[in-house]
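In: Sequence first, then the predicted structure:
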Amino acid sequence: MRRRTLLLSSAAALFVTACGSDDAGTDTGAPIEGDENAPANLTFWAWAENIQRAVDLWNEKNPDQQVTLSGQAAGDDLVAKFLTAAKAGNAPDLLQAEYQALPTLITNNALQDLTGVIDSVRDAFPDGTWNLTSFSGATYAIPQDVGPMMLFYREDIFTEMGLTVPTTWDEFGALAETVRSQNPNRYLTTFSPGDPGWLSGFAQQAGADWWANEDGAWRVSIDDEATGRVLDFWSGLVNSGTILGDPMYTPQWNAQMGDGTIIAWPSAVWGAGVLAGVAPATQGKWRMAPLPQWSAGEQLTGFWGGSSTAVSAGSTQKPQAAKFARWLNSDPEALKVLVEIGLYPSATAGQTSDELGAAPDFMANQPDYYDSAAQIAQTARGFSSWGPNTNVTYAAFEELLPTAVRDGADFADVAAQVQQRSVEDLTKQGYQVAGE
């Protein structure tokens, strides 16, 4: 269930051109014209496990409009393959695209502007989710699944130690100190320096907006007050030894999540599935709560992961492709299938459907798991835009943050270095950068 963070490889980066000067598609901003009910044979590149079930349902209901699914790798491989196909004129009609990938695909003119043909489903999605696919007033994809962030904690150990679930990050920091003072063998959590997608979710919650496109120029704001606040917070806890500074998803982390060394994990809605895999013996011992807030009384969270459905700019069946994309991400029967295959739908109806009524088996001790998750999802906000060189930004964080942890340095200083690298790369690639 883990929605992997997009890290574009150098192969994919080769296709990133200055604001789409080297066209990969055609007429991306032209209105979609034609009969969406006309016969069609569509191709769909996607990587979500078992999404063939949704395609089969569509094909059963639409014998004159058939969709052929091609399973593809996610992240960098998918972006590189799609852009190669687009430049060669043989891209699929539809693509499952992670939100971080959209600016790269858009600036290469590889995606079709869907504005005007998807208005009928706009109200099916929260504003914070819809904004993930909209840029400069245009919408290029329909949200499919999201990863609103929340806090998982060991309910049994919290009760044993007399701990109260924190509602603010200040309380979280104080609680981390309490845990260490009561039991030197336990830590409240770890700060994973090699997961920039995780960090970006905290920054989103704090109000950061790392990229913005202003009349064709990219403004980069990674070294902003909100991100500095986030990094200062975690820096203080790690450098004082109050929490760990070790990466997630390692054998050591798996063991610590299972044996009670780590007793809380800021994660996303799909975290229950991860816990079931890495710490199966703790089933029924974890509970989920809203992410702590940066200011008391707020109700906000960020996103960690998620994907959308986009239409290729080169498709010759755009009306029919847009019709399928709408159906896949808003139709009640389609949403039911998405839930059943392990995706957390972006559409509000999918987050409150009967299929989400029962908690995951791992969280059976929290019967209202999905009801609580739906409420949290409504408070999620993301960046107004992802940048066209997200890969460079993420790679810089992946290199510099672990070094800062090892050296006991100030994490906030890393943001300035990442900002500089991101701006230099945009300029090198030929993008216009605001303020430069």
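Out: That came through fine. Numbers count the residues shown, from 1 in each chain.
In: Going by C-alpha atoms from here, please, whenever you check contacts or count neighbours.
Out: Will do.
In: Could I get the full set of helices for the stretch 151-300 of the chain?
Out: Using DSSP state H, counting those that start in this stretch, the helices of the stretch 151-300 of the chain run over 155-161, 169-182, 196-206, 225-239, 251-259, 271-278.
In: So which bits of the shortest one are buried?
Out: Within helix 155-161, the residues scored as buried using 16 or more other C-alpha atoms under 10 Å are 155-156, 158.
In: same deal with the longest one?
Out: Along helix 225-239, the positions that meet the burial threshold by neighbour count (16+ other C-alpha under 10 Å) are 226-231, 233-239.
In: Pipe the residues you listed into JSON lines and attach distance to residue 250 per row.
Out: Shown next, in JSON lines, are the buried residues of helix 225-239 (distance: C-alpha to C-alpha, whole Å):
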{"residue": "226", "distance to residue 250": "29"}
{"residue": "227", "distance to residue 250": "26"}
{"residue": "228", "distance to residue 250": "27"}
{"residue": "229", "distance to residue 250": "27"}
{"residue": "230", "distance to residue 250": "24"}
{"residue": "231", "distance to residue 250": "23"}
{"residue": "233", "distance to residue 250": "24"}
{"residue": "234", "distance to residue 250": "20"}
{"residue": "235", "distance to residue 250": "21"}
{"residue": "236", "distance to residue 250": "23"}
{"residue": "237", "distance to residue 250": "21"}
{"residue": "238", "distance to residue 250": "18"}
{"residue": "239", "distance to residue 250": "21"}
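In: another structure for you, compare them:
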Amino acid sequence: MKRSIMRVAGIAGAAGLALAATGCSGSGSGSTSSSGKSSITFWGWAPGYSDAVAAFNKSHPGLHVDYQEVQPGAKGGYQKMLNAVKAGNAPCLAQVGYETLPSFAAQGALSDVTKYATADRGDYQPAAWKSVTLGGAVYGAPVDTGPMALFYNKKVFGSLGLKPPTTWAEYQADAKKIHASDPHRYISSPYLDYDYAGLAWQAGAGWFGIKGDAWQVSMDSQANNKVAGYWQGLADKGLISSAPMYDQAWYKGLGNGDIATVVGAVWQAGVIKGGAKNGSGQWAVAPLPQWTDGARQAGNAGGSSTAVLKGCDDPKGAWEFAHWLGTDRSAFGGLVEKAALYPAAKSLLDLPQLKGGDAYFGGQKIYDVFAAASAHVNADWTWGPLMTKTAADLDDGLGKAWAGKGTIAGALHTAQAQTVGEMKKQGLKITG
């Protein structure tokens, strides 16, 4: 049946941006074929998704999922989804990153599936569940997460008699020793947007919150200034490489030992292995250094959901597939192999694909480190409603700060001011 969508509780309500509920649905929404089988459409781009959908269709004869590959979100996929919602012909389901979900909600582009989803809440890690829950409503199913750890060059550390640092104070001390051993060596490299967000996330330095029907913005809070000041200190002492992450110079530094660590999410393992082949056998993974000795807090960088879009005629069927995609052992095992996704579902952390040793990391079972970290990802984190703009504004300031033309704290302050200005311009309600 056709279903009008309520305004997004607490988010679109605050924004005043929810699309009008028309009660109409387009050709991309759920439908019923002449044979009586329900059919829903799913847009995504992750490698392995098409195989997972085929497996679902084979094992669920009463529900057919039509998978259609689109460009990755930031490369046009998200805009295509929003355009389809506005045109009334959106698919039932779409791959949407956690950081982007609030902006979809603010534009009234999501469907509330709380009544179908609530019973499955316990299947997911708390931080992942919170990432699909806004204003008390659930808008999709978690798929993967990005728990963070410390990738470190054990050859460099070993040559200097260093062990993986357990605190950020130790990390700073190691940074000085590493650079003193060779002026071309650095502890780390600059972090931008969501990689930097993970550093704040671990420290409990949130950027956004929701109070009642309004947004809170806290990018330049005392907690954030503490994190910013720490990394600013490393940069001011010349301990941070100038090579931008994912640049060829960065990969070269990882391969030859000039960049000794990467503070990154689980998916960085594939990035490092693919781009710094010369470093094979030299790298290892350890838990993140802590702000307080003995603590176990972890940050997160990345992860996505299977979101239910406005106009879906079969939200129950949409949730059935979305939940299955993120919790089926066989299907997700394939996603680990094909897309290096790390599960948001608690029951999948022992998948065989996550238990083997990795030759690049000297045979270490690196996923054991991330499994331990995933249980301690700070669940008290909320993404903002305009993250594309927020991230772009922040990157502009961070890029200058790492280059010595500003400060990280200043970049956060400016990004907050610009974000708040745009939020007000778009009619979002903001509170202190």
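Out: Received it, and whenever you're ready, just let me know what you need. This is a predicted model, so every value here is computed, not measured.
In: any idea which residue sits dead centre in the first structure?
Out: residue 305 (2.0 Å; C-alpha atoms, centre = their mean).
In: Quick one: map that one onto the second structure.
Out: Aligned counterpart of residue 305 of the first structure in the second structure: residue 302 (TM-score structural alignment).
In: Surely its match is in a strand?
Out: Yes. Applying DSSP: H, G, I helix; E, B strand; the rest coil, one finds residue 302 of the second structure inside a strand.
In: right, and it touches residue 193 too?
Out: No. Using C-alpha atoms under 8 Å, residue 302 of the second structure is not in contact with residue 193, being 11.0 Å away.
In: What is the neighbour count of the residue nearest to residue 169 of the second structure when sequence neighbours are not counted?
Out: Take residue 169 of the second structure and drop its neighbours on the chain: the residue closest to it by C-alpha to C-alpha, 6 or more residues apart in numbering is residue 291, 7.7 Å away. By the criterion of other C-alpha atoms under 10 Å, residue 291 of the second structure has 16 neighbours.
In: Over to residue 211 of the second structure?
Out: Residue 211 of the second structure has 12 neighbouring residues, counting by other C-alpha under 10 Å.
In: How about the one 5 residues further on?
Out: Other residues near residue 216 of the second structure come to 18 when the count uses other C-alpha under 10 Å.
In: same deal with residue 409 of the second structure?
Out: Residue 409 of the second structure has 24 nearby residues by other C-alpha under 10 Å.
In: Out of the buried residues of helix 155-161 of the first structure, flag the one nearest to residue 53 of the first structure.
Out: Nearest to residue 53 of the first structure, judged by C-alpha to C-alpha, of the buried residues of helix 155-161 of the first structure is residue 155 at 36.1 Å.
In: surely the closest one meets residue 283?
Out: No. Taking C-alpha under 8 Å as the definition, residue 155 of the first structure is not a contact partner of residue 283, at 11.0 Å.
In: Residue 338 of the first structure touches residue 51, doesn't it?
Out: Yes. Here residue 338 of the first structure lies in contact with residue 51, judged by C-alpha under 8 Å, at a distance of 7.4 Å.
In: of these two, who's got more company?
Out: Between residue 338 of the first structure and residue 51, counting by other C-alpha under 10 Å, residue 338 is the more crowded of the two (25 against 18).
In: so what corresponds to the more buried one in the second structure?
Out: So, by TM-score structural alignment, residue 338 of the first structure is matched to residue 335.
In: Likewise for residue 385 of the first structure?
Out: In the second structure, residue 385 of the first structure lands on residue 382 (TM-score structural alignment).
In: mind checking how far its match is from residue 344 of the second structure?
Out: 17 Å (C-alpha to C-alpha, to the nearest Å).
In: With residue 213 of the second structure instead?
Out: Look at residue 213 of the second structure and residue 344 of the second structure: by C-alpha to C-alpha, they are 28 Å apart.
In: just residue 135 of the second structure next, same as before
Out: 21 Å.
In: more crowded one of those two?
Out: Legend: neighbour count by other C-alpha under 10 Å for residue 135 of the second structure and residue 344, higher for residue 344 (28 against 18).
In: which residues touch the nearest residue to that one once chain neighbours are set aside?
Out: Setting aside the residues directly before and after it, residue 344 of the second structure is nearest to residue 144 in space (C-alpha to C-alpha, 6+ apart), at 4.6 Å. The contact partners of residue 144 of the second structure, taken as C-alpha atoms under 8 Å, 6 or more residues apart in numbering, are 128, 303-305, 326, 341-345.
In: ok, 10 Å please
Out: 97-98, 124, 128, 302-306, 326, 332, 335-336, 340-345 (C-alpha atoms under 10 Å, 6 or more residues apart in numbering).
In: same question, residue 214 of the first structure
Out: So residue 214 of the first structure contacts 136, 432-434 (C-alpha under 10 Å, 6+ apart).
In: What's it aligned with over in the second structure?
Out: Using TM-score structural alignment as the criterion, residue 214 of the first structure maps onto residue 211 of the second structure.
In: Repeat that for residue 238 of the first structure.
Out: Per TM-score structural alignment, residue 238 of the first structure is aligned with residue 235.
In: Is its match in contact with residue 242, as I believe?
Out: Yes. Counting by C-alpha atoms under 10 Å, residue 242 is a contact partner of residue 235 of the second structure at 9.4 Å.
In: shared neighbours of these two, anything?
Out: With C-alpha under 10 Å, 6+ apart as the test, residue 235 of the second structure and residue 242 both reach 188-190, 402-403.
In: just to revisit the earlier point, would you check how far apart the match of residue 214 of the first structure and residue 426 of the second structure are?
Out: Distance from residue 211 of the second structure to residue 426 of the second structure, by C-alpha to C-alpha: 18 Å.
In: got it, and residue 118 of the second structure?
Out: Taking C-alpha to C-alpha as the measure, residue 118 of the second structure falls 31 Å from residue 426 of the second structure.
In: and what of residue 196 of the second structure?
Out: 26 Å.
In: Residue 92 of the second structure too?
Out: Distance from residue 92 of the second structure to residue 426 of the second structure, by C-alpha to C-alpha: 27 Å.
In: the more surrounded of the two?
Out: Using other C-alpha under 10 Å as the criterion, residue 92 of the second structure and residue 426 rank with residue 92 on top: 34 against 12.
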